[in-house]
Structures are given as C-alpha cells and as structure tokens.
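K.L.:
Below is the sequence, then the predicted model.
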Amino acid sequence: MSQNDVPDFAALLRSAERSAAHLEMRDVYAVGDEAEDFARFRRTGVHPDLDPDSAGWSGWVPLVRETVTRGVQMRRARIVSEPVTDYIRFEHAGTAVNLAAGEQVRWLPRRMASDIALPGNDLWLIDERLVLFHWFTGDGDWAGHEFNEDPAVVKMVTAAFETVWERAVPHEHFAV
C-alpha cells in the first residue's frame, strides 16, 4: 500500500482485536503539537499536563481506554540512549498519562539493544498482522508514514518488538 492508502490512525487502532504495540526509537521528537508543552517542561522540569482527562489528552486517552476496554493489550516500548535527552525526560514524565489510560510502557537502554535486528523506523504493530511505519525528519518532525502487511516484514517487526519488550524495564522501575 502507498502512503496515501494508510487509514486514519483511530480507525486503525479500532481495528485491533488483540494487540497494539508501539516501538519508539528516537531520542528527540519535534512534532508541532508538543512544542509548547516541551518548551514549558524544559523551563520548569515539570510536565505541564498530567491530567488524563484534560483537553490536551482528549484525542488520545479516550481512544486508548476504548481500545483497552475491548480487551486489546496496548504496549509501548521506547529504546533510549543514556544519559537520556531532555525530550526523553519529558516523555518519561508524561508517561503517567499513558499508564492511567491503560497502556503498558517499558524502556530499553540503547546499549541493551545492540544485538537486536531492529526496523529502521518507529512503528505501530496491530494484531501481529499489519505495521504502520512512521518516518521523521532528522530534527524529529513528522515526515510521513507507510502501512505494510507483508508477512516477512510483520514477522521481523513482531520478533524485534517482542525481544525489546522482554529486555525492557517497566516504566515504574526506569529512572531518568
């Protein structure tokens, strides 16, 4: 499928029947909708929005809650360099909202991923049947996405994610 054929993300997540796994591998993201919150975090060291019911999370938390309520396991694994970047500290501080919504989150220090065959891009894996790759610019802004159902790609992504998940540290035990 081409980039234009990628379904709306909410529809994609709603299509999940058993699992939705998210693999993040960048140390810095610079997506526009986070810029103000990240700037505030850098000034204060405090995440500006930890209320899962706030307007700032209204596009994500209800979708996660709906998905988890349907019995779908949502897991997010983040591979990070150490010492962590300011952005990773920002993500770590905000992860309380992901957990409150029903996601499971783990962190893997990059040095522990050296022998894992990893895909080249961040991704979502839905029901071990389809992958949504996300592309970012060198500065961390959105650059596009691609949907992939090739069984060999899905198998590789599934193996990579499961290996990362097995090695990764649960959020509550990962200090930044």
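P.N.:
Noted; the coordinates are in hand.

K.L.:
Could you use CA atoms for every contact and neighbour count after this?
P.N.:
Will do.

K.L.:
list the contacts for Phe38?
P.N.:
With contacts defined as C-alpha atoms under 8 Å, 6 or more residues apart in numbering, Phe38 is in contact with His47, Tyr87, Phe90.

K.L.:
here comes the other one, which I'd like you to weigh against the first:
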Amino acid sequence: MATDDFLELLNGSKHSAVHMEMRDVYAVSDEDEGFKRWKNGHRLDEGDRESWWRPWLTLMQDTIARGVVVRRARVISEPVTEYIRYEHSFTFTNVAAGEQVRWLPRRLASDLAFPGNDFWLFDNTAVMFNVWTGDGDWAENGREIRTEPSVIDLCSSSFEAVWGRATPHADYHII
C-alpha cells in the first residue's frame, strides 16, 4: 500500500488514531542517517523544534489540532535493543507534537492477544497493518488495510490492553 493510503485514513479520522509497535528493530532506509548519527553521539536538541522529524511531527500536530487523539504503544523486549534506545531518545518529539506514547515491556504482555503485525487503527473503523521483513524493513506490499469487525475488535482490544498496562513515556526509563 502506498503512503497515500495512510494519509487518507489519518486525514479522514475524526476521533482517534492509535498505533501499536511490536518490533525491537526497524531498519527502514529513511532512518539510516539519523540512526548512524545517533550511534555517533548526536542527540536531538529539545530547544530546536525545527530540526526534529519533519514532516511527521507537523502531520501529527495538524491531526491533533483537528481533535483527533493520537496514541502510540510500544511493546518492547528488555534489556532493550540499540534501536529502541535510539527511538526512546527522540520520543520526546512525538510527545511535544501531541502524541501520547507508552511503553510496555514484553514480559508484561505474555497473557495478551496480539495481531501478527504492527498496526494503525483509525476511529475503530479501519486497520492498516504494517508488514515488515525479518530484517526490519518494509515487506513488499508492506501495508494491508482491513475493515472486518473481527479484525477491528482484535486490534482495538489488544491496543487497549497494552495501553492499560504500559508506562507513559515520561515515566519509562530504559534498562
């Protein structure tokens, strides 16, 4: 699926957009340079908002300004991978843009049912699954949109279960 599908679903949302991330490593090419710089010691400057992840954060600010609540839950293994350390280091930008972000250690999720892939759920009416390769890059045809009530219910209930157990970003400390 094209990025246009995601933008259409997000822009059509009126109330909520929730995102569940369940991988410990992502290896998408548009993050390569930032990840390399981070490994070499670069950290985002909290005072320099213009240097943050654009155009994503602008999209989130605009979405939230329309009244859409955006929540992101990350299910992670501990100790965390180097990639999760990187991701955690800049999550303050997501929060500053208005996203609500929580972290759940995988060991606390053993009794929860999850779909097989990361997903976005829009207004509890459509799910977009993000499908990844084993290496953490987008799979060919890496997005799948589903609207069946059973799929919506699975994604909604799994997200809410994780959200209820997860720690808000400001309180989650990497181990």
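P.N.:
Received the coordinates, thanks. Note that the structure is predicted; figures quoted are calculated from it, not measured.

K.L.:
picking that back up, dump the contacts of Phe38 of structure 1 to TSV, plus neighbour count.
P.N.:
Conversion of the contacts of Phe38 of structure 1 to TSV gives the following (neighbours: other C-alpha atoms under 10 Å):
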residue	neighbour count
His47	19
Tyr87	18
Phe90	21
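
K.L.:
Throw those into CSV and include distance to Ala39 of structure 1 and secondary structure, thanks.
P.N.:
CSV is the format used below for those (distance: C-alpha to C-alpha, whole Å; DSSP: H, G, I helix; E, B strand; the rest coil):
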residue, distance to Ala39 of structure 1, secondary structure
His47, 10, coil
Tyr87, 10, helix
Phe90, 10, helix
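
K.L.:
Where does stretch 117-133 of structure 1 end up in structure 2?
P.N.:
Alignment of stretch 117-133 of structure 1 against structure 2: residues 113-129, by TM-score structural alignment.

K.L.:
Report the distance from the matching stretch to the chain centre.
P.N.:
Here the centre of stretch 113-129 of structure 2 is set off from its chain's centre by 11 Å, with C-alpha atoms, centre = their mean, to the nearest Å.

K.L.:
Give me the contacts around it.
P.N.:
Applying C-alpha under 8 Å, 6+ apart, the set of residues contacting stretch 113-129 of structure 2 from outside is 6, 9-10, 13-23, 130-132, 142-147, 151-152, 154-156, 158.

K.L.:
For Phe133 of structure 1, give its distance to Ser58 of structure 1.
P.N.:
Phe133 of structure 1 is 24 Å from Ser58 of structure 1, where distance means C-alpha to C-alpha, to the nearest Å.

K.L.:
Secondary structure element for the most centrally placed residue in structure 1, which one?
P.N.:
Structure 1 has His22 as the residue nearest its centroid, 4.3 Å off, counting by C-alpha atoms, centre = their mean. In the assignment (DSSP states H and E), His22 of structure 1 maps to strand 19-24.
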